[in-house]
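Visitor: return atomic coordinates for the entry below.
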Amino acid sequence: MCDHMFVVTGGPGSGKSTLIDALHDRGFASMPEAGRAIIRDQVQIGGTALPWADKATFAELMLGWELRSWHEAAAFEKPVLMDRGVPDVVGYLTLCGLRVPIHVEAAAETYRYNRTVFIAPYWEAIFGQDAERRQDQEEAEATGRVMADTYARFGYQLVELPKASVEERVAFVMDHLKAE
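Guide: Okay, here's the model as predicted:
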């Protein structure tokens, strides 16, 4: 387990990346989200490993990205904020109704983070769609529930982020990190 690695998870459009960017601007190390980068790359090259084309291959690429991020973050000595983590891949496959391969389950058991996981709840006021985030509100809410269930199943303690301004969320996370 890497106690200095803190996952921020939840459904799409719940403010995770905005929060992590704001914390990064205050000097915290961070690792970017896999999904958006994979989608951009796959669209650029005409690939099919996309959530609307080949969900299983998309999940495998996310797993590779999350493992690389885990290893990169493990080298840090200070807190690192992770925009999602390996268990998110399990949650994604579960959400899609796909079988979770043994190696994906093993990765989530092996590559651990701080037991405190921040979860951004679905928040209608800030939810939005774009070229990479095509999920509707119903799927965004379902994703948040699945991620909460998945991380809890792997023994993480979920801390729900408040539905508040970015500055208030930053202060909330910083208070929790100081307590660790």
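Visitor: all contacts plus neighbour counts: C-alpha atoms, from now on.
Guide: Will do.
Visitor: which parts of the protein are helices?
Guide: 16-25, 34-45, 55-74, 86-95, 102-110, 137-153, 166-179 (DSSP state H).
Visitor: need the nearest residue in space to the residue nearest the centre of the chain, chain neighbours excluded.
Guide: The centroid of the chain falls nearest to R84 when counting by CA atoms, centre = their mean (1.7 Å). Nearest residue to R84, sequence neighbours excluded (CA to CA, 6 or more residues apart in numbering): T9, at 5.0 Å.
Visitor: give me the number of residues near that neighbour?
Guide: For T9, the number of neighbouring residues by other CA atoms under 10 Å comes to 30.
Visitor: again with D21
Guide: 21.
Visitor: what separates it from R153, distance-wise?
Guide: Applying CA to CA, to the nearest Å, the value for D21 to R153 is 28 Å.
Visitor: coming back round to it: most packed of the helices of the chain?
Guide: helix 86-95 (a mean of 22; mean count of other CA atoms under 10 Å).
Visitor: orientation of it relative to helix 55-74 in degrees?
Guide: Relative orientation of helix 86-95 and helix 55-74, computed by axes from the mean of the first three to the mean of the last three CA atoms, to 10 degrees: 170 degrees.
Visitor: contacts only, for the closest residue to V104 other than its chain neighbours.
Guide: Spatial nearest neighbour of V104, excluding adjacent residues (CA to CA, 6+ apart): V90 at 6.7 Å. Counting by CA atoms under 8 Å, 6 or more residues apart in numbering, V90 touches V100, V104, E105, A108, T150.
Visitor: identify the farthest-apart pair in those residues.
Guide: Greatest spacing in the contacts of V90, by CA to CA: V104 and T150 (12.7 Å).
Visitor: here's the other one to compare against:
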Amino acid sequence: MLKRFVITGGPGFGKTTIINRLEAMGYNCFHEFSRSLKLEEAKKLGGSISWTKLDERSQDDFSLKVCKRRIEHYLAAPIDELSFYDRGIPDVVAYLKMAKQPISSFYNEIINSHKYETKLFMTPPWQQIFRNDNERIESYDEAVVAHRHLLHTYQELGYTTLDIPCINVEGRIQFIIDEINKQ
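Guide: Predicted coordinates:
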């Protein structure tokens, strides 16, 4: 049986740090790649890009690329081993909703045929660790809005969302492992 756990939340709230630490501990981890995809798109457009500032067609194209890559990650999980994902396929839908874009039936079909464990880990807004940079140009307030869209999207899909405590990385990892062991 595949054990796929998503770690998600607004940008800048510590997901990647957690994923990197889990990977260093020997767990199968699938990394976020939207940043590198944004860099590719920014080079084409001649500067930084913000998801919410893309036009509808660009958002659709970007979302499709992200979704396809997340499907590849989903299918690459080793059988009978624990795997962690820095964002899941439903994140695409959450960002489309945030941009007030229509959700095509394609995404619903993909989400229904590519399920993760129902226990979902969320990095809640945490201003003390939030940082933006050349690729992550969202403000803290925009990151909180993204977090809310992610939370609502996963809950609408039937996932049980668990907030990872705002504590040191080791404590956050221990929380995740303890919750998984409760299953």
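Visitor: superpose the two chains and report the TM-score.
Guide: Superposed pair, TM-score by TM-score structural alignment, normalised by the length of structure 1: 0.91. Supporting alignment: 176 aligned residues with a CA RMSD of 1.6 Å.
Visitor: what's the closest of the helices of structure 1 to A120 of structure 1?
Guide: Between A120 of structure 1 and these, the shortest gap by CA to CA is with helix 16-25, which sits at 6.3 Å.
Visitor: with adjacent residues omitted, what lies nearest to W123 of structure 1?
Guide: Closest to W123 of structure 1 by CA to CA, 6+ apart is S14, at 5.9 Å.
Visitor: number of nearby residues for that neighbour?
Guide: 25.
Visitor: likewise R115 of structure 1?
Guide: 20.
Visitor: could you measure from it over to E109 of structure 1?
Guide: Distance, R115 of structure 1 to E109 of structure 1, by CA to CA: 12 Å.
Visitor: one more: E124 of structure 1?
Guide: Applying CA to CA to E124 of structure 1 and E109 of structure 1 gives a distance of 32 Å.
Visitor: swap in D149 of structure 1?
Guide: In this view, D149 of structure 1 and E109 of structure 1 are 15 Å apart by CA to CA.
Visitor: now the equivalent of K38 of structure 2 over in structure 1: closest residue in space, sequence neighbours ignored.
Guide: Aligned by TM-score structural alignment, K38 of structure 2 pairs with I39 of structure 1. Spatial nearest neighbour of I39 of structure 1, excluding adjacent residues (CA to CA, 6+ apart): L50 at 6.0 Å.
Visitor: you'd agree the one you found is up against F58?
Guide: Yes - using CA atoms under 8 Å, L50 of structure 1 is in contact with F58, at 5.3 Å.
Visitor: what about the equivalent of A131 of structure 1 over in structure 2, neighbour count?
Guide: Under the alignment (TM-score structural alignment), A131 of structure 1 pairs with N134 of structure 2. Residues near N134 of structure 2, counting by other CA under 10 Å, number 11.
Visitor: repeat for the one 3 residues further on
Guide: Using other CA under 10 Å, I137 of structure 2 has 16 neighbouring residues.
Visitor: coming back round to it: aligned counterpart of the residue nearest to V104 of structure 1 in structure 2, please.
Guide: In structure 2, the residue paired with V90 of structure 1 according to TM-score structural alignment is V93.
Visitor: for the residue located most distally from the centre of structure 2, give me its contacts.
Guide: Going by CA atoms, centre = their mean, the residue of structure 2 most distant from its centre is G46, 25.8 Å out. By CA under 8 Å, 6+ apart, the contact list for G46 of structure 2 is empty.
Visitor: at 10 Å what do you get?
Guide: L39, E40 (CA atoms under 10 Å, 6 or more residues apart in numbering).
Visitor: which of the contacts of V90 of structure 1 are retained in structure 2?
Guide: Retained in structure 2 by both residues aligned by TM-score structural alignment, their matches' CA atoms under 8 Å are the following of those: V100, V104, T150.
Visitor: now those residues in JSON lines, with distance to E141 of structure 1?
Guide: What follows is those, written out as JSON lines (distance: CA to CA, whole Å):
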{"residue": "V100", "distance to E141 of structure 1": "21"}
{"residue": "V104", "distance to E141 of structure 1": "23"}
{"residue": "T150", "distance to E141 of structure 1": "14"}
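Visitor: I'd say L162 of structure 2 and R172 touch.
Guide: No - with contact defined as CA atoms under 10 Å, L162 of structure 2 does not reach R172; the gap is 11.6 Å.
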